[in-house]
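Colleague: Let me see the structure of the following:
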Amino acid sequence: MRAAPRAHLYRVRRRAASPWPEGRSPKRTVRTGATPVAQGRTRMTHRHHWQDWTFAAIGAWLIVSPWVLGMTAGLAMWSIVALAAIVVALGLVGLAQSGAQDGTDYAVAVIAVLIVAAPWVLGYTGPVIAAWNAVIFGLALAIAALWTHLIPHEGGHA
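Modeller: As a prediction, the model looks like this:
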């Protein structure tokens, strides 16, 4: 005959309730006087703010570049200024956000494609350098916007 199993060997140890997210300890988080749960956070997030600064800087350049490079006023010039103003606004929104927001990055990537296509779609007039300006800085925006989505990285850092 087999001996009856011992019930105490099969008890599962229960962990005490903790305000810290799974795998985190108080030593790994910023000490602000309140627990992460009390602050409304349940998991750690990371935001690459260098991208937001890049969006704002390139957008600001694209706003002033038509006058610096001598573009003639028209639909092409004002469309670049409007798209660049949206990029600046998205960069500032990204700087104001504390958590990772993919929507901002994807929106800038779509606008970057429009900026790159603008010289051919809208028919730039004036110096050829204005068309190259849109292409080069539009590609730079697209690369910055998609950096964390295309480059493999570990631990949330690119």
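Colleague: contacts and neighbour counts: CA atoms only from here.
Modeller: Fine.
Colleague: Identify the residue spatially nearest to Asp105, adjacent ones excluded.
Modeller: Ala145 (4.7 Å; C-alpha to C-alpha, 6 or more residues apart in numbering).
Colleague: That neighbour reaches Tyr106, doesn't it?
Modeller: Yes: taking C-alpha atoms under 8 Å as the contact criterion, Ala145 and Tyr106 are neighbours in contact, 6.7 Å apart.
Colleague: quick one: which of the two has more around it?
Modeller: Shown here are Ala145 and Tyr106; by other C-alpha atoms under 10 Å, Ala145 has more neighbours (24 against 15).
Colleague: Secondary structure element for the more buried one, which one?
Modeller: Under DSSP states H and E, the secondary-structure element containing Ala145 is helix 128-150.
Colleague: Point out the other helices and strands that that helix packs with.
Modeller: With contacts defined as 3 or more C-alpha pairs under 8 Å, 6 or more residues apart in numbering; DSSP states H and E, helix 128-150 has these neighbours: helix 49-68, helix 102-121.
Colleague: Also this sequence, please, to line up against the first:
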Amino acid sequence: MAMRWQDWMNLLLGVWLIAAPYLMFYDPGFDGIASWNSYLVGGALVIVTGIGLAKLIPWREWVVLVLGIWLIISGLLLGFLAGNQIALWNGIITGIVVVIGSASALRAADKGQRGA
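Modeller: The predicted model follows:
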């Protein structure tokens, strides 16, 4: 079982993204594109990270890195820049944290470190 702090952090961030539309009252409600983006990316983070906690799969950190980058740019690409500042900034900040953790895990894997 590969247990790394990045996996646990990403699991918690995935749960946060799933809960954020409810806790932060994303506008225009619970069925908007910002909410669905948060649900889908959060769910993907939980699934990919859960797999990573159960079994060492080399490509999963690349998937997490792409999800983090998507979080950073999705507000601009999906058009909730002006109408949903809370969702925009939550995605950007959470995405940056995911990218940093993923990059750290990838660098540790390149160095052959376990449990990094």
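Colleague: what do we get in structure 2 for the residue nearest to Asp105 of structure 1?
Modeller: With TM-score structural alignment as the criterion, Ala145 of structure 1 lines up with Ser102 in structure 2.
Colleague: re earlier: can you put the helices and strands packed on helix 128-150 of structure 1 in JSON lines and add distance to His153 of structure 1?
Modeller: Listed next are those as JSON lines, based on distance: least, C-alpha to C-alpha, whole Å:
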{"stretch": "helix 49-68", "distance to His153 of structure 1": "16"}
{"stretch": "helix 102-121", "distance to His153 of structure 1": "16"}
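Colleague: Ok, which of these comes nearest Leu90 of structure 1?
Modeller: Nearest to Leu90 of structure 1, of all these, is helix 102-121, at 6.3 Å by C-alpha to C-alpha.
Colleague: Which elements pack onto the closest one?
Modeller: For helix 102-121 of structure 1, the packing partners by 3+ C-alpha pairs under 8 Å, 6+ apart come out as helix 75-96, helix 128-150.
Colleague: average distance between it and structure 2?
Modeller: Compared with structure 2 after fitting, helix 102-121 of structure 1 deviates on average by 0.8 Å (mean C-alpha distance after the TM-score superposition for structure 1).
Colleague: Where in structure 2 does that helix fall?
Modeller: For helix 102-121 of structure 1, the aligned range in structure 2 is residues 58-77, judged by TM-score structural alignment.
Colleague: Please identify the buried residues of that stretch?
Modeller: 60-61, 63-72, 74-75 (16 or more other C-alpha atoms under 10 Å).
Colleague: so what corresponds to Ser79 of structure 1 in structure 2?
Modeller: Matched to structure 2 by TM-score structural alignment, Ser79 of structure 1 sits across from Asn37.
Colleague: which residues sit in contact with Val135 of structure 1?
Modeller: Contacts were defined as C-alpha atoms under 8 Å, 6 or more residues apart in numbering; by that measure Val135 of structure 1 touches 115-117, 119.
Colleague: Now render those residues as CSV, adding distance to Ile63 of structure 1.
Modeller: Converted to CSV, these look like this (distance: C-alpha to C-alpha, whole Å):
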residue, distance to Ile63 of structure 1
Ile115, 12
Val116, 15
Ala117, 17
Pro119, 15
